[in-house]
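Asker: sequence and predicted structure, then a few things I'm wondering about:
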Amino acid sequence: MDPELTVFTQAAGTTLVTLMATDAWQHTRDGLTRLWQRLQPDRAHIVSDELDASREEVLRAHSAADQEMLSELRLQWQGYLRRLLLAQPEAVEELRRLLDEAGPEAAVHASRITQHGTASGRARVYQAGRDVHINER
């Protein structure tokens, strides 16, 4: 699988689950349902039901501060989106537009940066999500 598509589906799945707990959800849900109806009409009803069930789970997870459930839902939707885009690669831009329409809430999560660093001995690790300025003397 194309690494760029992998990164996109990871960000899109995370964004989608994040949007499930916002006011932008109904618009996003309707757009996703239309996308599936057009590209995979035989699966559209199943996906629509899954979107509704996932939203309920997201709301319960937020209430209970259940990060594990939220992580599972992100992975689930990353998988759904990955399979859709592998079957219909031309849908990438349409999905990107749909998530962009959700506004700043989506943009923040779509650009999430994950970093891991390990140092041992006298080594140093400097990490930043953006600019970093280090002044050592």
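Answerer: Arrived safely.
Asker: alpha carbons only for contacts and neighbour counts from here, please
Answerer: Noted.
Asker: so which bits of stretch 69-78 are buried?
Answerer: 69-70, 73-78 (16 or more other CA atoms under 10 Å).
Asker: now the element after the lengthiest helix in the chain, going C-ward?
Answerer: As assigned by DSSP state H, the longest helix anywhere in the chain is helix 41-64. Elements were assigned by DSSP states H and E; along the chain past helix 41-64, the next helix or strand is helix 67-87.
Asker: give me the angle between that next one and helix 41-64.
Answerer: Our comparison of helix 67-87 with helix 41-64, counting by axes from the mean of the first three to the mean of the last three CA atoms, to 10 degrees, yields an angle of 160 degrees.
Asker: for helix 67-87, packing partners?
Answerer: For helix 67-87, the packing partners by 3 or more CA pairs under 8 Å, 6 or more residues apart in numbering; DSSP states H and E come out as helix 3-19, helix 41-64.
Asker: report the buried residues of stretch 80-91.
Answerer: Under 16+ other CA under 10 Å, the buried positions of stretch 80-91 are 81-82, 84-85, 91.
Asker: ignore what I typed, I meant stretch 54-66.
Answerer: Within stretch 54-66, the residues that qualify as buried by neighbour count (16+ other CA under 10 Å) are 54-55, 57-59, 61.
Asker: take the one below as the second:
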Amino acid sequence: MEAELVALAAAGASALVQQMVGEAWEQTRGRVAAFLARRSGRDVTAIDGELEEARADLVDAEASGDPDARAEALAEWRGRMRRALRNDPRAAQELRALLAELGDREPATRQVVETHNHISGGTYYSTVIQAGTVDRGDRGGTQPG
């Protein structure tokens, strides 16, 4: 699958999981269920139920402090989005439109980078930090001129 569609699937999964824990879930769930049903040949009601179950699991897991819950949900839905795009390449346009409605204005131009690290060594322990984006964190107020 070409890199652009992989990135689009990742953006779709990310937006979906974000919506699962947000206030606009009801509107999002129906749209995503219809999108996935058209590509899988399955009943939209069944997929709607799976989405609602996944949301409930995610909300419960995050409430109980499970640090892996969001990453697991992202992996699951990224795979489902990728399969939907693979089954119907024309689905990319619909997914882009859906993402635009959810507030993600340019999903196809987003760069997705995966990094895998293996750390090993002697008997001394150190701190290891891996970050995707590091910024100053000054989100409000005036910008330096």
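Answerer: Here it is on my side, so go on. Treat the numbers as computed from the prediction; the structure is a model and nothing was measured.
Asker: just give the TM-score of the two.
Answerer: After superposition, the two chains reach a TM-score of 0.70 (TM-score structural alignment, normalised by the length of the first structure), with 120 aligned residues with a CA RMSD of 3.2 Å.
Asker: re earlier: could you dump the buried residues of stretch 54-66 of the first structure into JSON lines and include distance to R96 of the first structure?
Answerer: Supplementary listing: these in JSON lines, determined by distance: CA to CA, whole Å:
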{"residue": "S54", "distance to R96 of the first structure": "20"}
{"residue": "R55", "distance to R96 of the first structure": "20"}
{"residue": "E57", "distance to R96 of the first structure": "24"}
{"residue": "V58", "distance to R96 of the first structure": "22"}
{"residue": "L59", "distance to R96 of the first structure": "24"}
{"residue": "A61", "distance to R96 of the first structure": "26"}
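Asker: so who does R55 of the second structure touch?
Answerer: By CA atoms under 8 Å, 6 or more residues apart in numbering, the contact list for R55 of the second structure reads 17, 20-21.
Asker: try it again with 10 Å
Answerer: If you count contacts by CA atoms under 10 Å, 6 or more residues apart in numbering, R55 of the second structure has them with 16-17, 19-21, 25, 29, 49, 61, 73.
Asker: which of those residues sit farthest apart?
Answerer: Based on CA to CA, the longest span within the contacts of R55 of the second structure runs between R29 and A61 and measures 19.2 Å.
Asker: now A71 of the second structure: how far from E62 of the second structure?
Answerer: 11 Å (CA to CA, to the nearest Å).
Asker: if we can go back for a sec, out of the buried residues of stretch 80-91 of the first structure, which is nearest to P104 of the first structure?
Answerer: If you rank those by distance to P104 of the first structure using CA to CA, L81 comes first, at 20.9 Å.
Asker: wait, S54 of the first structure sits on L75?
Answerer: No. Using CA atoms under 10 Å, S54 of the first structure is not in contact with L75; the gap is 11.8 Å.
Asker: what residues are shared contacts of those two?
Answerer: Shared contacts of S54 of the first structure and L75, defined by CA under 10 Å, 6+ apart, are found at V17.
Asker: would you format the buried residues of stretch 80-91 of the first structure as TSV with distance to S111 of the first structure included?
Answerer: Written out in TSV, the entries for the buried residues of stretch 80-91 of the first structure read as follows (distance: CA to CA, whole Å):
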residue	distance to S111 of the first structure
L81	17
R82	18
L84	21
L85	19
A91	20
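Asker: ok, which pair from the residues you listed is furthest apart?
Answerer: R82 and A91 (10.9 Å).
Asker: how much does the longest helix of the first structure stray from the second structure?
Answerer: On superposition with the second structure, the average gap between helix 41-64 of the first structure and its aligned counterparts reaches 1.8 Å (mean CA distance after the TM-score superposition for the first structure).
Asker: good, wrapping up.
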